[in-house]
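Participant: The amino acid sequence is not available; the structure is as follows:
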């Protein structure tokens, strides 16, 4: 009865009076015991306020619902239909709007509403997923800039699938901590490619030299990801590397020389269909005949098998304190492999030794100062280190 009187009163009330009534109606909707008839009447009253011609009234209604537990769907739709500041405020921070309502709004909303929703504090994963499917690049950038938004890996992948060509989106994706390693690798590959193309376009490097540096930079970045990855995420990364053609024998050798054998183990398991445990067991069998058989089944080049044997030997001898697992090459291990490969036939040894020498220079630059001398540490009592190999020694 009271609500019906309000409906009659509202036909002659001023805009300021109707705005003042909004808070009373919202509190009555949530707090007062209502009959079914009263519930129908108050719904009509709230829809009337949501459809009011006065922006002042709609803004007052949004403010009244701002801290409430829920907003009726017809009222929500009526407010959105106006498309004004009040509607945007409702989307941006009203707690009354449910996740389901936000998902519906994403489906039918415009770029402005998408940006408002993307910036909501504590945005749920299902709403982020909806935005990932339909939002424009600007909307996705707003979502990625929202540190409180929960974004699933599948939603991140969908953004990359839709707008991965955008450098701005690539940079924003790299800023998300939850970005899986295989996606981070793909984005870093794009970055390395763009940098290589830029140096060639400017005439700073030849295409061949830029390509070589691109590969080396990509492999260094990959090992940084490998060092931080769990076994599960590393398996996805290896699958990505195989599918993209970026799992090279040079990267596998680098992984051993970084004291990180998981990459090689998982790669051999995927390439041969052998259980990972069997691969790990094969590495420990004296003579490494079982490892050699697995290596050959994986289709890896036989000419580099000696380098892998030497790297595995070096890894076995490497004292635990030196297994830093930081993705950096171990200078001691690289020198050990160089010494083991110097007696190989020159046709096979030339490119390999050139690669190993680049590894040695990189290791010297990044961590040579913190690699203790065998003579200075009792940890290396059983280590036979090879002497440093100078660049001119490989010139031939």
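Facilitator: Good, I have the coordinates. Since the structure is predicted, the reported quantities are computational estimates derived from the model, not experimental observations.

Participant: drop to CA atoms for contacts and neighbour counts, all remaining ones
Facilitator: Fine.

Participant: All the helices of the stretch 101-250 of the chain, in order from the start?
Facilitator: 111-118, 125-134, 137-144, 153-163, 167-174, 181-201, 207-228, 231-244, 249-257 (DSSP state H, counting those that start in this stretch).

Participant: For residue 71, find the nearest of those helices.
Facilitator: Among the helices of the stretch 101-250 of the chain, the nearest to residue 71 by CA to CA is helix 111-118 (16.2 Å).

Participant: need the contact list for residue 180.
Facilitator: Contact analysis of residue 180 by CA atoms under 8 Å, 6 or more residues apart in numbering lists 153, 233.

Participant: Distance check, it against residue 288.
Facilitator: 34 Å (CA to CA, to the nearest Å).

Participant: and what of residue 363?
Facilitator: 27 Å.

Participant: More neighbours: those two, which one.
Facilitator: residue 363 (22 against 16; other CA atoms under 10 Å).

Participant: my guess is that one contacts residue 335, does it?
Facilitator: No: assessed by CA atoms under 8 Å, residue 363 is found out of contact with residue 335, at 10.1 Å.

Participant: quick one on the thing from earlier: okay, the helices of the stretch 101-250 of the chain in TSV with mean neighbour count next?
Facilitator: Shown next, in TSV, are the helices of the stretch 101-250 of the chain (neighbours: other CA atoms under 10 Å):
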stretch	mean neighbour count
helix 111-118	23
helix 125-134	21
helix 137-144	22
helix 153-163	17
helix 167-174	18
helix 181-201	19
helix 207-228	19
helix 231-244	17
helix 249-257	22
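
Participant: Relative to residue 103, which of the ones you listed is closest?
Facilitator: helix 125-134 (5.4 Å).

Participant: Okay, strands next: where are they in the stretch 1-150 of the chain?
Facilitator: Counting by DSSP state E, counting those that start in this stretch, the stretch 1-150 of the chain forms no strands at all.

Participant: List the contacts of residue 312.
Facilitator: Counting by CA under 8 Å, 6+ apart, residue 312 has contacts 256, 283.

Participant: hold the first one in mind and look at this next one:
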């Protein structure tokens, strides 16, 4: 075998010879259709050459391999785990790289605080939803600690504004998340302590019924098929039992059921409604504008945000006409 002779030869070869041979072997490895045994032997030889005493040999391998866009999942994992920010940025910029979801998470965990890496991650369509949420939180934490922001708004108001902004960004994130990714995003939110009753109420108020259902599956430990069936046409008694099993307080059931009924009618083409109308009907379940308490305050804030958003949209439409 050629590789076996090569391994014996490198012990006596000069640096320039080893570098040239290492470059040729690396090019053959990425360009040639080697039999399985020869490919394994070539990998072993290249791995051995990574420990060569001369940097010229190592550089020759790096230059040869850098010409190939076919970065394997294992190589991507190694870069994500120990690579410097520059290496991770180059990996993300490589459209031929096979990057696992776990590797995206490790890059986000290790370098998500850096604006350039954060931007590269968010712009990558392959980025899992839970990683996007993690980066949103990191951005909020960065802004929250900014001396300029603190000076302008004060710590208490900064905390509140950033918390609200992260919640709204999370709702927007759900829109672009495929249903098969819901479970991962929900688990991420749960582990962070963000999968709260108020967040779940916001999701149903905003019509994120699929995500709401996925959250109920995770919290109630009931089958997805049963939860979907109940949301699509279940009676109030059965739905209330589902909400209880998910740990949602009885005080929240009426407004959730009201919102769900409206979104059902919208989905069936029987009604036109948006967040503004749904949140107003939820508030009426609590007694209208005169209602007090934390739950009423939450629904009022959802309704007020919807009013503002609709007003902005209407103003922009008028300006564009």
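Facilitator: Received it, and whenever you're ready, just let me know what you need. All values derive from a computational prediction rather than experimental measurement.

Participant: Mind putting the helices of the stretch 101-250 of structure 1 into JSON lines with distance to residue 284 of structure 1?
Facilitator: As requested, these are exported to JSON lines (distance: least, CA to CA, whole Å):
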{"stretch": "helix 111-118", "distance to residue 284 of structure 1": "52"}
{"stretch": "helix 125-134", "distance to residue 284 of structure 1": "45"}
{"stretch": "helix 137-144", "distance to residue 284 of structure 1": "45"}
{"stretch": "helix 153-163", "distance to residue 284 of structure 1": "36"}
{"stretch": "helix 167-174", "distance to residue 284 of structure 1": "38"}
{"stretch": "helix 181-201", "distance to residue 284 of structure 1": "29"}
{"stretch": "helix 207-228", "distance to residue 284 of structure 1": "22"}
{"stretch": "helix 231-244", "distance to residue 284 of structure 1": "20"}
{"stretch": "helix 249-257", "distance to residue 284 of structure 1": "14"}
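
Participant: Among those, single out whichever gets nearest to residue 99 of structure 1.
Facilitator: Of all those, helix 125-134 comes closest under CA to CA, at 6.5 Å.

Participant: That closest one maps to which residues in structure 2?
Facilitator: Aligned by TM-score structural alignment, helix 125-134 of structure 1 falls on residues 73-82 of structure 2.

Participant: So which residues make contact with stretch 52-67 of structure 1?
Facilitator: By CA under 8 Å, 6+ apart, the list of residues contacting stretch 52-67 of structure 1 reads 15-16, 18-20, 22-23, 26, 49-51, 71, 79, 84-87, 89-90, 93-96.

Participant: start to end distance for stretch 105-115 of structure 1?
Facilitator: For stretch 105-115 of structure 1, the end-to-end distance is 12 Å (CA to CA).

Participant: Spatially central residue in structure 1, please.
Facilitator: By CA atoms, centre = their mean, the mean C-alpha position of structure 1 lies nearest to residue 179, the distance being 1.5 Å.

Participant: Looking at structure 2, name the residue matched to that residue.
Facilitator: Match for residue 179 of structure 1 (TM-score structural alignment): residue 127.

Participant: Then residue 243 of structure 1?
Facilitator: So, by TM-score structural alignment, residue 243 of structure 1 is matched to residue 191.

Participant: what helix or strand does the equivalent of residue 227 of structure 2 over in structure 1 sit in?
Facilitator: Superposed on structure 1 with TM-score structural alignment, residue 227 of structure 2 falls opposite residue 279. Following DSSP states H and E, one finds residue 279 of structure 1 within helix 276-284.

Participant: Tell me the buried residues in that helix?
Facilitator: Under the neighbour-count criterion of 16 or more other CA atoms under 10 Å, helix 276-284 of structure 1 has 276, 279, 280, 282, 283 buried.

Participant: Could you do stretch 26-36 of structure 2 as well?
Facilitator: For stretch 26-36 of structure 2, by 16+ other CA under 10 Å, it's 26, 27, 29, 30.

Participant: these two touch, right, the last one and residue 69?
Facilitator: No: under the criterion of CA under 8 Å, residue 30 of structure 2 lies out of contact with residue 69, with a separation of 9.5 Å.

Participant: The equivalent of residue 270 of structure 1 over in structure 2: neighbour count?
Facilitator: Matched by TM-score structural alignment, residue 270 of structure 1 corresponds to residue 218 in structure 2. Neighbourhood size, residue 218 of structure 2 [other CA under 10 Å]: 17.

Participant: Can you give me every residue that contacts residue 218 of structure 2?
Facilitator: 183, 186.
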